[in-house]
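**Q** pasting the structure only:
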């Protein structure tokens, strides 16, 4: 089963076209983001491979000319780079958070499957696509309401202090991320 989603940044400067394909034993995400970021042209293509439990196994991020990031995981918090070199500073991170997309919020939302009014603190691999920084980051997701759609989560980054409410559909895909992204399709 394949789902297609298109998001626009609130600034109107970037647009993302994403394809999510669920297979019986794994999930594949492919996406392209184009636009302008920090007054520079932006073209990002990323692929994320997940197991059926929504744990990240691999993430590749490319620009037009080169691979920017390639990370692999055992799904339980052990990470390596694209050459198989261990990345111990990322240990215990299960999810990833790419700075240029609302999609990576779906990863912990689906993996955690929180009940209404339940919350969870998590460690993620935060990837700032523009600066090239890859760091662990502590975040919190709190399910704010009923199971019916749309579903609202309170999001908090302990690392940066940023917080927002995120509205998602029944699949956990962002519908509205106020002041950052809105889904067009």
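**A** Here it is on my side, so go on. These figures come from a predicted structure and were not determined experimentally.

**Q** going by C-alpha atoms from here, please, whenever you check contacts or count neighbours.
**A** Fine.

**Q** quick check: buried residues in stretch 65-82?
**A** 68, 69, 70, 71, 72, 73, 75, 77, 78, 79, 80 (16 or more other Cα atoms under 10 Å).

**Q** taking those residues one by one, which sit in strands?
**A** In strands, defined here by DSSP state E, the members of these are 68, 69, 70, 71, 72, 73, 79, 80.

**Q** which single one of the residues you listed is nearest to residue 24?
**A** Closest to residue 24 out of these is residue 73 (19.8 Å), distances taken as Cα to Cα.

**Q** ok, now which ones touch the closest one?
**A** Going by Cα atoms under 8 Å, 6 or more residues apart in numbering, residue 73 touches 56, 57, 58, 79, 80.

**Q** including distance to residue 31, could those go into TSV?
**A** Below are the contacts of residue 73 laid out as TSV (distance: Cα to Cα, whole Å):
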residue	distance to residue 31
56	15
57	17
58	14
79	22
80	22
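
**Q** can I take it that residue 108 is in a helix?
**A** Yes - counting by DSSP: H, G, I helix; E, B strand; the rest coil, one finds residue 108 located in a helix.

**Q** ok, and here's another one to check against it:
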């Protein structure tokens, strides 16, 4: 199965096109992101290899005009290497969180089965893509309930908090003030989502940026 998604970036001019392929033993993801940061245009591409359990195995990040990718990968027992160097501070994390994409939220959400009211804390490998900084970060998700066929999750990270609209497959539909899904195409039934109406116009959101 193959799925393709397009999100708008709301904090700055930009968008992302992502393709996910589910293969026999793993999944492969490629995202292409165009964005403007402090007046500077960026063209970035990332490749993710995931297990069928949605755990991150490896991510390669390519920036325009750079010949070598920035590589973060996990080995046995959730130990992590950053550009070939082992970082013990990342031990125990199961997924990466890339600053440039809402797909980062899909990874922990799809790792587990959820019940309304349930709260879970995840240790993530946070990657500031533009700065090439990597460090561990705890993130908390709470499944609040359903709205028009989508799930609503409270998301907390440090002093930042917001509510996310997530569809039944774990894709981010709306991340208030940051991302908005414009299209989803799944091969097989060839069904294209229409642009969703904002569901969280009054959702709490921090002005301090997103993680």
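**A** Noted; the coordinates are in hand. Remember, it's a predicted structure, so these values are computed and weren't measured experimentally.

**Q** let me have the buried residues of stretch 65-82 of structure 1 in JSON lines, extended by distance to residue 10 of structure 1.
**A** JSON lines is the format used below for those (distance: Cα to Cα, whole Å):
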{"residue": "68", "distance to residue 10 of structure 1": "25"}
{"residue": "69", "distance to residue 10 of structure 1": "25"}
{"residue": "70", "distance to residue 10 of structure 1": "28"}
{"residue": "71", "distance to residue 10 of structure 1": "29"}
{"residue": "72", "distance to residue 10 of structure 1": "31"}
{"residue": "73", "distance to residue 10 of structure 1": "32"}
{"residue": "75", "distance to residue 10 of structure 1": "32"}
{"residue": "77", "distance to residue 10 of structure 1": "32"}
{"residue": "78", "distance to residue 10 of structure 1": "34"}
{"residue": "79", "distance to residue 10 of structure 1": "32"}
{"residue": "80", "distance to residue 10 of structure 1": "34"}
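
**Q** and the strands in structure 1?
**A** 2-9, 14-22, 26-37, 40-51, 56-62, 67-73, 79-81, 95-98, 119-128, 133-143, 151-157, 163-168, 174-177, 181-183.

**Q** of these, which approaches residue 111 of structure 1 most closely?
**A** Closest among the strands of structure 1, using Cα to Cα: strand 95-98, at 8.8 Å.

**Q** give me the neighbour count for the residue lying closest to residue 23 of structure 1 once chain neighbours are set aside.
**A** Spatial nearest neighbour of residue 23 of structure 1, excluding adjacent residues (Cα to Cα, 6 or more residues apart in numbering): residue 1 at 7.0 Å. Residues within reach of residue 1 of structure 1, counting by other Cα atoms under 10 Å, total 8.

**Q** distance of residue 1 of structure 1 relative to residue 101 of structure 1?
**A** 22 Å (Cα to Cα, to the nearest Å).

**Q** cool, residue 80 of structure 1 as well?
**A** Taking Cα to Cα, one finds residue 80 of structure 1 at 22 Å from residue 101 of structure 1.
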